Structure formats: structure tokens, C-alpha cells
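Q: Quick one: sequence plus predicted model below, questions after.
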Amino acid sequence: MAQFMLHIRRRKIYKARRPAGASTYKAMYRFEEDNVEYLADVFLGENNERRGGALTPKQKIQIFLRYVGDPGFQVGVGEDSGTHQSSISRTVKFVSEKIYEKVNQWIQFPAEQAETDAARHQWQEAFNFPFVIGALDCTQIKIKKPLEHGDDAGSSLLQ
């Protein structure tokens, strides 16, 4: 009887994942659905998971976007998506690492002073925003000013 019982495994029961409705999709992920699919293709590629109940690349990007777009508790993101908190934690870390692998393709700073001056001039002309060479749409990133001469960093650019 004991040998017979070794071959019986408990059946896994997965939570039903809740897709976002068309009217709430952009509010939840801050992107249109086709853009989310594009991000999944670019950063995560094809789905190589063969486990039952595994998250698709699109679902991973959705979880990541939901978490970084409204940083709160992973449990809340899990409740929104029908995913356990531990999966949210692993997914956010995984997607962050995948994005970081390609950071040099997406975030570029001017390499020469002439490029810096041109970018600064464009921002000044377009938005009346002096001493700016670019912007990040990530308000959760804290940028520290230099320890020395942090208040007059832009004054040398005027000369």
C-alpha cells in the first residue's frame, strides 16, 4: 500500500488570474495593452516556462508595471493580479534584472560637451527649463546632488 501512495501527488490548484478590463488597463499599467506586449517581447523574449500555472512574459511585465507604477505592498499587487506575494517579489526582481541587462540600449547620456550643450539648448527652448539635458519618468528614483558645489553645478555651463 505504501508503494502505491508514493505515486499519488496532490494536485496543484492555481488561483484564477484576473485580467484587467479594457477600461482599466491603462490606469493599472500606465501603458496600452499593445505597448505592454512590446515591452514583454523586448525585455523578456519568448516564454520558456513549461510548468503548469507559470506566468507568461506579458503577465510578468504587467506585475512589474503595476508594482513600480503604484509602489505599495506586494500583497496588494498580488490581490489585483491573482498572484501570490512571493511570486510578485520574484517577478519584480526578475524583470528588473532583465531591464538592467539592456539599460545601455535605452538610457544614454551625451558623450561630448557639444551634445550636452545641444540637449540643454533644446530643453531651454522647448520647455523653458534651464540646465536640463534629459528627463526620467520615474519619480521614485532619488538623485543625490554632488557633495561639492552641488548648488552651482549649472553656473559653469553658462560660460
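A: Received, thanks.
Q: Could you use CA atoms for every contact and neighbour count after this?
A: Will do.
Q: Give me the neighbour count for residue 117.
A: Residue 117: 16 surrounding residues under other CA atoms under 10 Å.
Q: by contact count, what packs against the host helix or strand of it?
A: According to DSSP states H and E, residue 117 maps onto helix 113-127. Using 3 or more CA pairs under 8 Å, 6 or more residues apart in numbering; DSSP states H and E as the contact test, no helix or strand touches helix 113-127.
Q: for that helix, which positions count as buried?
A: Buried residues in helix 113-127, defined by neighbour count with 16 or more other CA atoms under 10 Å: 116-117, 119-123.
Q: Show the contacting residues for residue 33.
A: Listed by CA atoms under 8 Å, 6 or more residues apart in numbering, the contact partners of residue 33 are 25-26.
Q: again, but for residue 39
A: residue 61.
Q: what do you get for residue 66?
A: Neighbour list for residue 66: 28-29, 77 [criterion: CA under 8 Å, 6+ apart].
Q: Report the secondary structure state of residue 104.
A: At residue 104 the chain is in helix, as set by DSSP: H, G, I helix; E, B strand; the rest coil.
Q: Could you check how far it is from residue 34?
A: Residue 104 sits at a distance of 24 Å from residue 34 (criterion: CA to CA, to the nearest Å).
Q: now residue 86
A: Note on residue 86: its distance to residue 34, by CA to CA, is 27 Å.
Q: in stretch 95-106, what's buried?
A: Buried residues in stretch 95-106, counted by 16+ other CA under 10 Å: 95, 99.
Q: structure B:
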Amino acid sequence: MNMMKQLWSLARIALPGVGFASACVGAYLVSLETEYTWRIVLAYIMIVVGLLLILIGVFWTICNSMKSKMYQRGGGEQHIHVYTVERPSSFPPSYEDSQGSRFSSDAAPEIVVVVDGVDVVMSPAPPLYSRDSSEAPDCTWSWEQPPRYSQVERIQQGRVDAEERREALSKH
């Protein structure tokens, strides 16, 4: 069986070459410019057959490679080995481990916060980094709205006025 596969493979490789040689010989016979004889008819037949052999050989090779790639890709028994690295104890726990210790894995708590009239669903953030992960992270979060621009302008204007008064008093 292996010998038969090798012969078919050789035929696939040789077919475009034979077709090219046939087309070249036919073109050479046409270029001899002899009178209209059977040689001219044979030359045109050789050109057409040569071009067909080139096309058949190329498409046969393409289809065979596509078929073999589909068989390689579709192998259900293909085992992929994933290389992993063990984490030393000096590293902090992974995100999944730290989340599993803080919350139950089946239902993560979600917090609904209203921001500018829109309900925003918040899920817990990843834990803060600590060397030995024994420190409890500070999970307080402030949703205090920032002041309006006009209030910030008034505060800054008040500071500028206060600085001008101090400068004026220090000059006297």
C-alpha cells in the first residue's frame, strides 16, 4: 500500500511537468512553419493536452493537500500537551484562588449602583496585591459625586482672593 501511495505522489508531481513539456514541444512544432500537414494538427493537440495536464496536475495536488489537512485537523484522538509552571509558595495566589476564598463560586455578589440615572452592575474587583496575601484588602469604595464645575470655580476664586489679601497685608 505504501508503494502505491508513493507512485500516486510521483504522478501528481510529474503530471504538471509532463504537461509543460508537451505544450513546449507543440509550440516548437508550430513555430517550424511547415505547410499544413498532420504535424501542425498534432502540434496543436499537444499544446491543448499539455495545458490540460498542467491544470489537472495542479488541481490534483491542491485537492490532495486540502484533503490531507482536513484529516489531520479532524483527528478526534489528538492529544495536546500544555506545558505549565508550578507556582512557588512565595508568589501570591492566583486570581481564581483568591476570589474563591472571598466569595462562593456559585454566585458572585453583584452590586447595583445608580450613576447619572443609569443602573450599573458592579462585580468584585480583583484582590489587591500583598506579599503573603494574609492582609485583608481595603474594599471600601466611595460613590460620592464630584462637585459641579461652578462650585470648583468659586472655591478656586476664593483661594485666589485670599492669597491676594495675604500678599497685600504682608506688604504693609
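A: Ah, there it is. Not measured: the values here are computed from a predicted model.
Q: Quick TM-score on the pair, please.
A: For this chain pair, the superposition-based TM-score is 0.23 by TM-score structural alignment, normalised by the length of structure 1; 54 aligned residues with a CA RMSD of 4.3 Å.
Q: which one among the buried residues of helix 113-127 of structure 1 gets closest to residue 81 of structure 1?
A: Nearest to residue 81 of structure 1, judged by CA to CA, of these is residue 123 at 39.0 Å.
Q: Is residue 26 of structure 2 in a helix, a strand, or coil?
A: Assigned with three-state DSSP, residue 26 of structure 2 falls in the helix class.
Q: meant to ask about residue 112 of structure 2, not that
A: Residue 112 of structure 2, by the three-state scheme (three-state DSSP), is strand.
Q: In structure 2, which helix is the longest?
A: Taking DSSP state H as the criterion, structure 2 has its longest helix at helix 38-73.
Q: In that helix, which residues are buried?
A: 40, 43-44, 46-47, 49-54, 56-58, 60-61.
Q: That one packs against which elements?
A: Helix 38-73 of structure 2 sits against helix 2-31, with contacts defined as 3+ CA pairs under 8 Å, 6+ apart.
Q: What is the helix it packs on packed up against?
A: When contacts are defined as 3+ CA pairs under 8 Å, 6+ apart, helix 2-31 of structure 2 sits against helix 38-73.
Q: Which SSE is immediately downstream of the helix it packs on?
A: That would be, after helix 38-73 of structure 2 and using DSSP H and E, helix 95-102.
Q: residues of that next one that come out buried?
A: Applying 16+ other CA under 10 Å to helix 95-102 of structure 2 flags residue 99 as buried.
Q: which of the buried residues of helix 38-73 of structure 2 lies closest to residue 16 of structure 2?
A: Using CA to CA, the buried residues of helix 38-73 of structure 2 come closest to residue 16 of structure 2 at residue 54, 4.1 Å.
Q: Name the nearest residue to residue 65 of structure 1, ignoring sequence neighbours.
A: Excluding the flanking residues, the one nearest residue 65 of structure 1 by CA to CA, 6 or more residues apart in numbering is residue 29, at 5.4 Å.
Q: Residue 125 of structure 1 versus the one you found, what's the distance?
A: Taking CA to CA, one finds residue 29 of structure 1 at 32 Å from residue 125 of structure 1.
Q: what's the burial count for the residue nearest to residue 55 of structure 2 when sequence neighbours are not counted?
A: Nearest residue to residue 55 of structure 2 in three dimensions, chain neighbours excluded: residue 16, at 7.2 Å (CA to CA, 6+ apart). A count of nearby residues for residue 16 of structure 2, using other CA under 10 Å, gives 23.
Q: In three-state terms, label residue 36 of structure 1 for me.
A: For residue 36 of structure 1, the secondary-structure state derived from three-state DSSP is helix.
Q: An error on my part: the question was meant for residue 120 of structure 2.
A: Classification of residue 120 of structure 2 using three-state DSSP returns strand.
Q: Could you check how many residues crowd around it?
A: The number of residues packed near residue 120 of structure 2 is 13, by other CA under 10 Å.
Q: if I pick it, what's in contact with it?
A: 112-114.
Q: Pick the one among those residues closest to residue 153 of structure 2.
A: residue 114 (26.7 Å).
Q: check contacts around the closest one.
A: Shown in contact with residue 114 of structure 2 (CA under 8 Å, 6+ apart): residue 120.
Q: ok, now how distant is residue 122 of structure 2 from residue 166 of structure 2?
A: 47 Å.
Q: same deal with residue 22 of structure 2?
A: Counting by CA to CA, the gap from residue 22 of structure 2 to residue 166 of structure 2 is 103 Å.
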